[in-house]
Each structure stands twice: as C-alpha cells, then as structure tokens.
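Chemist: Here is my input, please return the structure:
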Amino acid sequence: MARLEYHSDDSEVAARIRERRGGKLTPLDRMLLHSPAIADGWNSLLGAIRARASLADDVRELAILRVAALNGADYEWNAHEPVARRAGMTLEQTEVLREHAENAGGVLNPGQRAALAYTDAMTRCIEVPDEIFLELRSHFDDQQIVELTATIGTYNLVSRFLVALHVGRSDQGAEADTIDEDGAVA
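Modeler: Here you go, the predicted model:
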C-alpha cells in the first residue's frame, strides 16, 4: 500500500495532467497532487521528455527501463516495457536491460550499448567516466546527449519517488495497474 493516501483533485493542475495523459490520472499523479506546484512542474518536464525531445524513442525507453531495473521500480518497468516494445525494442532487448546488461553486446546496437553504459554510470556512480562519455559522443549529437542525460536524471527521480512512497506497488490491487494511454508512468 502507498505510504500516503492518493489525492483526488479537480484543480487546473490536475486538468493539465489529465490533458497530457488522455483524460486519466495515474497513482503517481494522484500522489504528486499533494503538492500542486511540484505536480505541475513534473507534468511539464515529463511532457517535454516524452513528447517534445528529439531523442529516438527506443533510446529513451532503454534508459527509462534500465533506471527502473537498477532502482527496483517495478511499477515504472511494467508501465514502460510496452512503450519500449512499441518503440521497436524486442523482448530479448528489454530482458537484457532488466537482468543481464553485461550480455547486451549481441542484443543491442552500438548506440544503444553506449546509452546503456551511460545510464548505468549516471545511475550507479553519478560521475561518468571519460571513456563512457566519449563512446556516447560517437553516437549522439549535443542535443541528444542533453536529452538522454535529462531523461536518465528525471527517471531516477521518478523511480525513487515511486519506490520511496510505495506508489503503484503490486500489493495495491487494481490501483497499481492504472497507467496512461500509452502505458507509461510519467
């Protein structure tokens, strides 16, 4: 069960969130609405990452899934795995992100492997070694690197928020299964 009650809200902020999500609020949204200012900023940031960035969808979802796996955010994983599949990732590719990233060489293309290494470094160590950044730079331009970095950082925020407050935990029944129209958490 979530550590705080889910908030019900008909405010302008909630309306903006519903608009981005196709009319629905997720458990994450309902938790964020305890602080309308945070919920509004979150909605704007995630809207930019999910819908207005130039980063390829498969690379964005690779980073999101890997962050979810590293941080034990099952709700985030379950919401984004179908999005990653629609973005062209195979079941084998998503499985390697969850359990066997060291075996990604034969499953992911070179750009995806560079994004995976960057995601791991940012999430596990924070400081990214030069060799990982140089490999990333050989596959992505400056805008894509900024967008990937923002995606990784933002989804670390999302996953840590979900895990700390037990949002969408599987012991919550049907409430845990409420996700947005394209299956994503944030």
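
Chemist: going forward, measure contacts and count neighbours with C-alpha atoms only.
Modeler: Will do.

Chemist: how about the residue most central in space within the chain, what does it touch?
Modeler: Closest to where the C-alpha atoms of the chain average out (C-alpha atoms, centre = their mean) is residue 64, at 3.7 Å. Shown in contact with residue 64 (C-alpha atoms under 8 Å, 6 or more residues apart in numbering): 77, 80, 151, 152, 155.

Chemist: I'd like the distance between residue 147 and residue 89.
Modeler: 19 Å (C-alpha to C-alpha, to the nearest Å).

Chemist: Now, the contacts of residue 64 that are in helices?
Modeler: Using DSSP state H, the subset of the contacts of residue 64 located in helices is 77, 80, 151, 152, 155.

Chemist: I have a second one here; can you model it like the first so I can compare?
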Amino acid sequence: MSDQPRIAPLPEGDCPPGVAGVVAALGPLNIFTTLGKNAELFDAWVGFGGHLLASKTICPRIRELIILRVAARTGCDYERVHHERIGRENGVTEAEIEALGRNLRDYAWDPGEWPVLAAVDELHTTSTISDGTWARLAGVLDEKAIIEVLMLIGQYTMLAFALNAMKVQPESS
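Modeler: All right, here's what the predicted structure looks like:
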C-alpha cells in the first residue's frame, strides 16, 4: 500500500482566502492545504478546532494528553507528530508520550488525568462511557469540562480518520 497522499495539498499560492489566512498565521501545514481543498468545510472545521485548542475550560496539558491518546488509538502519525511537540510545550513528558502509545495501566497516571484517558479508550472501544468512568470524570471535572473533553475526543478521532484515509503526511523536520 502506497504512503503517497491520496489528495495532494494545495500549493501555498493557490489557497482560498480562509485557508490562506490560516496558512499565513500558522504555516503551510499539509493538514490545512489538504483540508483547504474544501474551503467551506475548512472554514467551519478550523473555527471549531481552533475553539477547542484555545479554550480554557480544560488545561492545555489534559488537552494534549487526550489528543496524543487519540492519535495512538487511531494510528494517526500526523496528529502524533504535531502534538508530541505541542504536548512537550504543555508539560507532557517523554515518558508520558511513550506511555500514551501503550496500555494505559502500565504507567502511574495522575489520578486527575486517569479518568480522561480512560474516557478516550472507552469511547474508542465501546462508543460510550461506563457509569464508573463517568463518575470518575465527574469527580475531577465539571459538566462544562466533561462536554468539552467528549467533543475534543470526537473532533480528534474524526480528524484522525480523515487524515489517515487521505494519507496526509507529516511535514519534514
């Protein structure tokens, strides 16, 4: 099976206005120049995704733990490569990054982080959250934060599926 992208990214100079603005601000990342081939959908997605990344409802470290676990569960190299760097910037250690790719029980997670990581795994396994995990989430997060955690897991799972299917390649270092 080829690793070549199934949809080639737009050349930087050919980006529609909304895509061009994001590329100017954040760089010509393959995620933007590929998804930007559907400009209307891109505009909606970047607003939602941007809100989740900028939100203060959950701390950036928790957000990055979630994204990295989703990347591991979905085998999404693009998410993993980008969010390992962002995770490090937000306090995720090398040992934790490595542990997120294995059985979660093999690492001594902080009790406040464990329910969030368990939620990622349960959603990926059963498409829901057990009563026990829900109770543990409610013990560490308020309802607003739980909603955001669930939407963040869903957003990055959806994105991973699309990136994997299109074979969007991580940028070269």
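
Chemist: Turn the ones in helices among the contacts of residue 64 of the first structure into CSV, including distance to residue 16 of the first structure and neighbour count.
Modeler: Shown next, in CSV, are these (distance: C-alpha to C-alpha, whole Å; neighbours: other C-alpha atoms under 10 Å):
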residue, distance to residue 16 of the first structure, neighbour count
77, 24, 24
80, 21, 23
151, 21, 26
152, 24, 26
155, 20, 23
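
Chemist: Farthest-apart pair in those, please.
Modeler: Comparing all pairs in those by C-alpha to C-alpha, the longest separation belongs to 77 and 151, at 14.7 Å.

Chemist: before we move on, which element is residue 28 of the second structure in?
Modeler: Residue 28 of the second structure is part of no helix or strand, with elements assigned from DSSP states H and E.

Chemist: what's around the residue lying closest to residue 113 of the second structure once chain neighbours are set aside, how many residues?
Modeler: Computed as C-alpha to C-alpha, 6 or more residues apart in numbering, the closest residue to residue 113 of the second structure that is not its neighbour in sequence is residue 62, at 6.9 Å. For residue 62 of the second structure, the neighbour count with other C-alpha atoms under 10 Å is 19.

Chemist: so the counterpart of residue 92 of the second structure in the first structure is in which element?
Modeler: With the correspondence set by TM-score structural alignment, residue 92 of the second structure lines up against residue 89 in the first structure. Counting by DSSP H and E, there is no helix or strand that carries residue 89 of the first structure.

Chemist: Surely residue 89 of the first structure and residue 59 touch.
Modeler: No. If you go by C-alpha atoms under 8 Å, residue 89 of the first structure and residue 59 don't touch, sitting 9.2 Å apart.

Chemist: picking up where we left off before, out of the contacts of residue 64 of the first structure, who's nearest residue 128 of the first structure?
Modeler: Nearest to residue 128 of the first structure among the contacts of residue 64 of the first structure, with distances taken as C-alpha to C-alpha, is residue 152, at 12.4 Å.
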